[in-house]
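K.L.:
Here is my input; please provide its structure:
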Amino acid sequence: MSSPSSPLRIVFAGTPVFAAESLRALLQNGHDVVAVYTQPDRPTGRGRKVESGPVKELAIDRQLPVYQPLSLRDPAAQAELAELQPDLMVVAAYGLILPQAVLDIPRLGCINVHGSLLPRWRGAAPIQRAILAGDRETGITIMQMDAGLDTGDMLYKLTCPISGHDTSASLHDRLALLGGDALLHVVDALENGEILTPEPQDSAQATYAAKLVKEEGLVNWSLPAIEVVRAIRAYNPWPVAYTLLQGQAVRLWSARVIEETTTAPAGMIVQADRKGLRVAAGNSTVVAIDTLQLPNGKALGYADVLNARRELLQPGVVLGA
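P.N.:
Sure thing, here's the model as predicted:
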């Protein structure tokens, strides 16, 4: 391995904010990032304007070479990567599969910054799935990549608690910063010639974090209140939990479990006044909706919504399909 006087030639691959924090950590600590790989620019938002991702923006700001291949299965793309002569490839939320031919190019292989405590929550949406499942903690795993889906040997872990108030947005931001810390620990060790002991994953303990789809956001009021609230937290900021009111989608941004019971059917509004907007859920439990968004409106606190559209949200009104 390299000596302290010989910096590793690092190729970084990533696309969103989560990855940008890891790239920023490498750059701020003087590591030699020789090139950045990121997803091709794509149209986003209602205007479908083509925009660069956060990793690309950071790379351009730091005047780093940027590569945006459609696939790394293309032999030409693989040859281009090999010409960079990387010692190490760091991958964080890149979004493209790395075939074995790519994994074999860097002298020290490829390592991945993953947003869970592997082998729990392998896959695309580990942050959201951890909240949905009611996990008390999650974290970052730095993994030596292999050809499987998040199945490689683990090099280092840092844990992160999940509070009862965390949304996917708040947990994502903490994990993104933690990912940079964990990555630096591993890269510094490799650069200093330290020998890391890879820990194989116990696949019998693995769980799969399937990619989110928009349809998941529809609230199932027959679930207990704690599960309804977890879904609202997990789907903030995307796809955003929603329920139906007179056939139209009402987005639910924040909510709490209320320590009381009700005999009302699931989905029925049981209170709508200055003291709260409360909805019956499964097992006679109750959800308090704190922030919601009516069709064509803005996300507002329940009191503001009731002041403006009280006729829509009356006790006895049933939300849902």
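
K.L.:
From here on, just use CA atoms for contacts and neighbour counts.
P.N.:
Fine.

K.L.:
For stretch 244-252, what is the distance to the chain centroid?
P.N.:
Centroid separation for stretch 244-252 versus its chain: 26 Å, with C-alpha atoms, centre = their mean, to the nearest Å.

K.L.:
Same check on stretch 12-32?
P.N.:
Centroid separation between stretch 12-32 and its chain, computed with C-alpha atoms, centre = their mean, is 16 Å.

K.L.:
ok, and for it, which residues are buried?
P.N.:
For stretch 12-32, a neighbour-count test (16 or more other C-alpha atoms under 10 Å) marks 12-26, 31 as buried.

K.L.:
what about it, start to end distance?
P.N.:
Terminal residues of stretch 12-32 lie 10 Å apart, using C-alpha to C-alpha, to the nearest Å.

K.L.:
before we move on, what about stretch 139-152?
P.N.:
Distance across stretch 139-152, first residue to last, is 17 Å (C-alpha to C-alpha).

K.L.:
got it, and stretch 281-289?
P.N.:
End-to-end for stretch 281-289, by C-alpha to C-alpha: 12 Å.

K.L.:
can you list the residues that contact it?
P.N.:
221-225, 228-229, 252, 254-267, 276-280, 302 (C-alpha atoms under 8 Å, 6 or more residues apart in numbering).

K.L.:
Tell me the buried residues within those residues.
P.N.:
Buried by 16+ other C-alpha under 10 Å: 221-225, 228-229, 252, 254-257, 264-267, 276-280, 302, out of those.

K.L.:
Out of those, name the ones that lie in helices.
P.N.:
Judged by DSSP state H, helices contain the following of the buried ones among the contacts of stretch 281-289: 225, 228-229, 302.

K.L.:
With distance to Thr44 added, can I get the residues you listed in a markdown table?
P.N.:
Output for these, formatted as a markdown table (distance: C-alpha to C-alpha, whole Å):
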| residue | distance to Thr44 |
| --- | --- |
| Ala225 | 34 |
| Val228 | 29 |
| Val229 | 29 |
| Tyr302 | 30 |
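
K.L.:
Could you also give me the structure for this next sequence, so I can compare it with the first?
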Amino acid sequence: MDAGDVISQHEIVIDDKDDVGTLHDKLSVVGSDLLIDTLPGIFSGEIRATAQNEELATFAPPNIKREQEKIDWSQSQQVVYNHIRGLHPWPVAFTTWQGKVFKVYKAIKTNKQSSASPGTVVEIEEEGLSVATGDKILIKLTVVQPAGKKKMLFSDFLRGIGSKMKVGERLGE
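P.N.:
A predicted model of the protein is given here:
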């Protein structure tokens, strides 16, 4: 995927709050600007391509498989957070709750720690559901979609069927 000579490039900052959707938007603007700036040099022959080290080329699989979308709570908080960001807005990370798919659209990192097993619900608050990760640092789920329902803020979920969720339950089983 990332192979061949480089004719032009531009570096962008990937913010900790970026996800696939925001990166798509950033890159579409940068890409179109880069194309407009680069095409005249290509047509005039002024641009000299720079060879890449082919040993460092990376390849992406053609499609993400369903099992790759599932959250692995045994991973560190940062890995779980990046997993959720990397699948938002599509195809969307998921876990299970009460044996059914429970999609997670957005989450925030916290500084809170817990000795609970990975995937354990540790706190249930209006603004989010705090879940233990593999490095014992909690991650707070803020936008979710329970099976058969629409995507919603956790506060809306909590006022509905989420009221059945209990501290100590395990997600992903």
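
K.L.:
Pick out the most distant pair among the buried residues of stretch 12-32 of structure 1.
P.N.:
Pairwise distances across the buried residues of stretch 12-32 of structure 1 (C-alpha to C-alpha) peak at 20.4 Å, for the pair Pro16 and His31.

K.L.:
So Ile64 of structure 2 versus Lys106 of structure 2, what's the distance?
P.N.:
For Ile64 of structure 2, the distance to Lys106 of structure 2 - C-alpha to C-alpha - is 19 Å.

K.L.:
Ser74 of structure 2 pairs with which position in structure 1?
P.N.:
The alignment partner of Ser74 of structure 2 in structure 1, by TM-score structural alignment, is Ser222.

K.L.:
contacting residues around that match?
P.N.:
Residues near Ser222 of structure 1 by C-alpha under 8 Å, 6+ apart: 266-267, 281-283.

K.L.:
Kindly state which residue of structure 2 is aligned to Asp173 of structure 1.
P.N.:
Under the alignment by TM-score structural alignment, Asp173 of structure 1 pairs with Asp25 in structure 2.

K.L.:
Would you agree its match falls within a strand?
P.N.:
No - with DSSP: H, G, I helix; E, B strand; the rest coil as the criterion, Asp25 of structure 2 is helix rather than part of a strand.

K.L.:
measure it to Gly86 of structure 2 for me?
P.N.:
Note on Asp25 of structure 2: its distance to Gly86 of structure 2, by C-alpha to C-alpha, is 14 Å.

K.L.:
Pick out whichever of these two has more residues nearby.
P.N.:
Of the pair Asp25 of structure 2 and Gly86, Gly86 is the one with more neighbours under other C-alpha atoms under 10 Å, namely 19 against 11.

K.L.:
Pretty sure the more buried one sits against Thr22.
P.N.:
No - counting by C-alpha atoms under 8 Å, Gly86 of structure 2 stays clear of Thr22, with 10.5 Å between them.

K.L.:
Show me what the lengthiest strand in structure 2 is packed against.
P.N.:
Ranked by residue count, the top strand of structure 2 under DSSP state E comes out as strand 100-113. Contacts defined by 3 or more C-alpha pairs under 8 Å, 6 or more residues apart in numbering; DSSP states H and E place strand 100-113 of structure 2 against helix 77-86, strand 93-97, strand 137-146.

K.L.:
ranking these by burial, who's on top?
P.N.:
Sort those by mean neighbour count, taking mean count of other C-alpha atoms under 10 Å, and strand 137-146 sits at the top with a mean of 23.

K.L.:
Please tell me which residues of structure 1 it aligns onto.
P.N.:
Using TM-score structural alignment, strand 137-146 of structure 2 pairs with 285-294 in structure 1.

K.L.:
Quick check: the gap between the residue nearest to the spatial centre of structure 2 and Gly160 of structure 2.
P.N.:
In structure 2, the C-alpha nearest the mean C-alpha coordinate belongs to Arg85, at 1.6 Å (C-alpha atoms, centre = their mean). Applying C-alpha to C-alpha, the value for Arg85 of structure 2 to Gly160 of structure 2 is 25 Å.

K.L.:
ok, now Val122 of structure 2?
P.N.:
According to C-alpha to C-alpha, Val122 of structure 2 and Gly160 of structure 2 sit 19 Å apart.

K.L.:
neighbour-wise, which of the two wins?
P.N.:
Legend: neighbour count by other C-alpha under 10 Å for Val122 of structure 2 and Gly160, higher for Val122 (22 against 10).

K.L.:
so who does that one touch?
P.N.:
Val122 of structure 2 touches 114, 116, 129-132, 167-168, counting by C-alpha under 8 Å, 6+ apart.

K.L.:
Verify the assumption that it is located in a strand.
P.N.:
Yes - counting by three-state DSSP, Val122 of structure 2 is located in a strand.

K.L.:
residue in structure 1 matching it?
P.N.:
Aligned by TM-score structural alignment, Val122 of structure 2 pairs with Val270 of structure 1.

K.L.:
Would you confirm that Gly180 of structure 1 contacts Phe18?
P.N.:
No - applying C-alpha under 8 Å, one finds Gly180 of structure 1 not in contact with Phe18, separated by 9.2 Å.

K.L.:
Name the nearest residue to Arg230 of structure 1, ignoring sequence neighbours.
P.N.:
Closest residue in space to Arg230 of structure 1, ignoring its immediate chain neighbours: Leu132 at 5.3 Å, by C-alpha to C-alpha, 6 or more residues apart in numbering.

K.L.:
ok, back up a step: dump the helices and strands packed on strand 100-113 of structure 2 into JSON lines; add distance to Ile42 of structure 2 as well.
P.N.:
Shown next, in JSON lines, are those (distance: least, C-alpha to C-alpha, whole Å):
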{"stretch": "helix 77-86", "distance to Ile42 of structure 2": "34"}
{"stretch": "strand 93-97", "distance to Ile42 of structure 2": "41"}
{"stretch": "strand 137-146", "distance to Ile42 of structure 2": "45"}
